[in-house]
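Participant: task: produce atomic coordinates for the following.
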Amino acid sequence: MLPTLRSLTTNRELALQLLTPEEALPAGALDAPIAWVHSSDLADPTPFLSPGQVLLTTGTQFGEQDGDELIGAYVERLSAAGINGLGFGTEVVRAGTPDALVEACRLAGLPAFEVPYRTPFIAVARAAADMAAEERFARRTWTLAAHRAIALAALRPDGLSASLHELSLQLDRWVALFDANGGLDRVFPAEAAAAASAAEDEATRLLRRGNRASSSLAAGGETVSLQTLGRRDRLRGVLAIGGSSELDAAGNEVVTAVIALAGLSLEQGHTLDRAQSSLRSAVLAAWRRGDVELAQSVSREMWGELPESPVCIALLDAPAEKLHSVTEYLEARVAERPGALFFAADPSAGEDRIALVLGRRSLPLLDAVAANFAVHIGVSEPRGASELAGGLTQAEQALARAQDGGPGVSAFSELAQEGVLAYLSTTDAREIGRATLQPLRAHDEAAGSELLHTLRVWLEQNGQFDASAGLLGVHRHTVRARVGLAERLLGRDLSTFRGRAEIWAALLVAGDEPSA
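Facilitator: Modelled structure (predicted):
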């Protein structure tokens, strides 16, 4: 162990005697590590002292006539220099330790002890040095053992998790890994998840800087150190370690090795993930072309059987910041129920699109994904496994409708029930509809008329003037006159089905919904 005043004063061979009662000293004063033992009889040795040292003196700097004030100033200088204790060698210059010196140390909270004549100062310094050497040897031995334990853990199936778990055991601290988005990925031990979550904001801040960096913070009475993982231009996550105190040099050495190991593991994992993603996309492309047998054989070897017919095909939009989390979630679902789900990135539909193929019993999964990750999902009608291309088309049309509202699932079957005109409102036809109706809007704004509203009600009433007049509260001739003026402004013959259908479609896609 590191030398402390407690270990020195309890060493029987040194026969040191503590002069200041422990209860009169600051808490932990006797257990503070001693950096070195120095001896000096200078009146002011502080220029040659460093914090954490212990000073030994024979008192030749004190004259017989020196009073309490001079001795008090001497002790105050030592205390301000941050030394851990003052030892007085007796029977060299004077018998016993001056009472004024002991009292000044007590008042300053500085431990004072007496060194008997038979104990040379060099023996005290050597004892402290031996203890420090033993501590360094013990820590070096621990470091080697910790490295070996972590290296063996890295050889297990989930080497990264095993290594982090072993690091937690070796340090007797919690260890957490945050992913590239700053989300808590895993923590050891598991019951430290709440404490680790307090460091999530700091982990996110480090990742957003885009450079390799480290930081520390105090949270919940603990000291938490954080270090980014990965290359400067390609950060893969953050390693966080929390405990009641900061790590020593040996602990930091072990952590540095694990940081390198974790960074390599995450980089390799990312490369493997990219390869698997590419293979999934290739399977999806083969399946889309109708080569179900090829898609089935590859899927069977890698992830299990493809879902059995009938299947539903879904498309979800996964922005870059959510893509990794969504993919991990889907991977876990595939592992839980092989054959119930297949998913792959669909480059043909856009970089942020993921295609899912699943049986009807697995459809609740889509609601869970939409809720957990706040994404839009479009899903096709059930169809045979060989009809993937048509299902993707339906899913894309349903996704376009879903994106008109908040996150959630939109089914193509619901879109089909609404009809073709309702689908037009999700396309560029909206601008065409507004342009078609612009002459009526312009006239209404300029003349204060109600041509657009009258035309909408008239079309709702199947072109019946009497029914329209009743709803509008005007004479039927007024309705007839307004419709006639609308015909001229629009350049459409509203007595024909085609003319009425075009204007009705324009009203729908432009946002002028029917009132009934």
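
Participant: rest of the way, CA atoms for contacts and neighbours
Facilitator: Will do.

Participant: and L16, how many neighbours does it have?
Facilitator: A count of nearby residues for L16, using other C-alpha atoms under 10 Å, gives 21.

Participant: and if you look at E331?
Facilitator: As a burial measure, E331 scores 15 neighbours (other C-alpha under 10 Å).

Participant: next one: R288
Facilitator: When neighbours are counted by other C-alpha under 10 Å, R288 comes out with 19.

Participant: do L184 as well
Facilitator: Number of residues near L184 (other C-alpha under 10 Å) recorded here: 19.

Participant: distance check, the spatially closest residue to it that is not a sequence neighbour against A203.
Facilitator: Excluding its sequence neighbours, the residue lying closest to L184 (C-alpha to C-alpha, 6 or more residues apart in numbering) is F178, at 4.5 Å. Distance, F178 to A203, by C-alpha to C-alpha, to the nearest Å: 7 Å.

Participant: another for comparison:
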Amino acid sequence: MITLLQLGTALSSDLEPGPTGSYSSAPLTGVHISELEDPTPYLLGGELLLTTGMIFARSLTDPKPYVKRLKDKGIRVLGVGLGPSLKSVPAALAEACQQLGVELVVVPDQVPFQNVSRAFWQLAMRSSNAGLMDSLGTQTAMAQAAMRPDAVPAVVRNLAQSLGGWAAFVPRFSEGETVWPASAEQFMPKVRRESQQLATLEAPSTATFELLNQPVVLYPVLVNAQVYGVLSLGPGRRLTPADRQVITTVCVLLAMRAKQREQLTESASVLGGAVAKLAVRGQLEAARMLAEDSGLPDLPSSIRLLALRAQSAIPPAFAAESVRGLAGEEPYDLVPAVQACPFIFEQDGILIALLDSSLLKPQSAKPFDDLEDTEFQSLAFGPRGTAEIPETAAVLSAALNGAQLPSVLHALRASAARAPLGTLTHLGSSDESKAATWVKLLHDYTRADLVSTVTSYLRHRGTWEEAARELGLHRNTLRYRMQLVRSLIGVDVDDPDVSAHLWLALRHAQAAGIS
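Facilitator: Next comes the predicted model:
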């Protein structure tokens, strides 16, 4: 923005201050020349208005209405050119300008108005070039920061400093979230919620919301037309076009960094999967050599095989998310072990992971719906939100050494194919434990009383009419419920081995007060 002081200094003797004897720092948006009695329809506001004063010399005895119109339009500076029309500034005009707060300047006789216009636009060009150079310098600094090992924190910090405010980057997963300065952490709960909403839109674009009466701007960072993360800004000032160019550059740098990381992760996933396949086929030496050559960690000395199955395919990148909150007779928090596991592969719709036994510890599992906001954020950026992470069945083996892996794999896969969705079961666990899990699934189903349904069905040895009569149900309703039971617990209730253990588990639950 060019100020009157800058323009007056540049023009030197071609422009003189008015009665005050000095120039103010009033900003100017342009220079306009008019001899009309009311030039305001042709003004945008903020210009330096130049006039030869013909209207004052001719007929306008009271200039106050004229100056008032300029003031109302946003004109802060009036320039009067001396010459044939006026030899000096009329006292009434000077008084009106002083009263209404419009600054008065004088263009001396014989000085073309074009000199004033030309000086203004030369200053504007210089200012634009300086702004461009500053922007290029900032963008260069951003690009250099993007080459550092701590690229994302460095870029976010540099951006916040250049804008004089705060900045945050919320990636698709909670890992790698960056906030600068640390005091902006207080804003993050709201920022995460807004970022999640932006990421679920079909066509995400820049968005804004208010925080403590200040605007916050959100910019989606896209990789292959998918939201990789959201850049959030609380600028300390109004954003300029140069600022927006810098922000666009930062989004591109973050996207490039994400793409690079994605490619590295994909390569590591392929190599880790190859190591795992060699290990479960008994080729331990080849597996260890490939891991070493690929820069992957060595196979753990104690391994627990984990098999994951869902109604739709689970990408290896979402393996950790898919095991949150699984119910089982001995609940484990599988997430840390799966997140740290580089040895995962998929075969016939089932994911197999070679977990480090030392990272797997029993603990009380939290239901999915009870996760705190800070824990939930890691799910915020699924393919289209958390709804697309499928319900999973998980089967976990006992601790094994490398030589035992091939002998367990077939049983593990077969167990995963039968395991009920939403549960964690243990390979080789007792039939009693499995039956207790089935009863819990039946009890937790709230849309129908499946416990009483199965109890009556087993009591009458699968006789539809007698069981339906005892339950007060139509026979077709009973058939539908039993189909639901088979789907829910993943086994055939008419199998004698299943029905015997299930009947005993139901009796035990009834004695324990579970209805």
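
Participant: before we move on, the earlier item: for the aligned partner of the residue nearest to L184 of structure 1 in structure 2, give its distance to V80 of structure 2.
Facilitator: In structure 2, F178 of structure 1 lines up with V170, judged by TM-score structural alignment. Distance of V170 of structure 2 to V80 of structure 2, computed by C-alpha to C-alpha: 56 Å.

Participant: got it, and G8 of structure 2?
Facilitator: In terms of C-alpha to C-alpha, G8 of structure 2 sits 14 Å off from V80 of structure 2.

Participant: do T423 of structure 2 as well
Facilitator: From T423 of structure 2 to V80 of structure 2 the distance is 86 Å (C-alpha to C-alpha).

Participant: next one: P171 of structure 2
Facilitator: 59 Å.

Participant: who touches the match of F178 of structure 1 in this structure?
Facilitator: Neighbour list for V170 of structure 2: G176, E177, T178, R192, S195, G229, V230, L231, S232 [criterion: C-alpha atoms under 8 Å, 6 or more residues apart in numbering].

Participant: which residues touch the third one?
Facilitator: Same thing as T178 of structure 2. Contacts for T178 of structure 2 (C-alpha under 8 Å, 6+ apart) come out as V152, P153, V156, A168, F169, V170.

Participant: between F178 and A203 of structure 1, which contacts overlap?
Facilitator: Contacts common to F178 of structure 1 and A203, judged by C-alpha under 8 Å, 6+ apart, are V238.

Participant: can you give me the strands for the stretch 101-250 of structure 1?
Facilitator: Using DSSP state E, counting those that start in this stretch, the strands of the stretch 101-250 of structure 1 run over 112-115, 174-178, 184-188, 214-219, 222-231, 234-243.

Participant: mean shift between the second one and structure 2?
Facilitator: Strand 174-178 of structure 1 differs from its equivalent in structure 2 by a mean of 3.0 Å after superposition (mean C-alpha distance after the TM-score superposition for structure 1).

Participant: ok and that strand relative to strand 184-188, angle-wise?
Facilitator: Note on geometry: by axes from the mean of the first three to the mean of the last three C-alpha atoms, to 10 degrees, strand 174-178 of structure 1 and strand 184-188 are set 160 degrees apart in direction.

Participant: so strand 174-178 of structure 1 versus strand 234-243, what angle?
Facilitator: Angular relation of strand 174-178 of structure 1 and strand 234-243 on a 0 to 180 degree scale: 160 degrees, by the same axes, to 10 degrees.

Participant: any idea where the helices of the stretch 301-450 of structure 1 begin and end?
Facilitator: Secondary structure of the stretch 301-450 of structure 1 (DSSP state H, counting those that start in this stretch): helices at 320-336, 364-373, 388-402, 412-418, 420-424, 429-447.

Participant: distance to L70 of structure 1 added to these, as CSV?
Facilitator: Output for these, formatted as CSV (distance: least, C-alpha to C-alpha, whole Å):
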stretch, distance to L70 of structure 1
helix 320-336, 68
helix 364-373, 72
helix 388-402, 85
helix 412-418, 93
helix 420-424, 95
helix 429-447, 93
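
Participant: wait, which of those is closest to G290 of structure 1?
Facilitator: Nearest to G290 of structure 1 among those is helix 388-402 (7.6 Å), distances taken as C-alpha to C-alpha.

Participant: list the contacts of that closest one.
Facilitator: Identification of contacts with helix 388-402 of structure 1 by C-alpha under 8 Å, 6+ apart yields 287-290, 312-316, 355, 376-381, 383, 408-412, 415, 423, 426.

Participant: which one in structure 2 is aligned with E381 of structure 1?
Facilitator: For E381 of structure 1, the aligned position in structure 2 is A398, judged by TM-score structural alignment.
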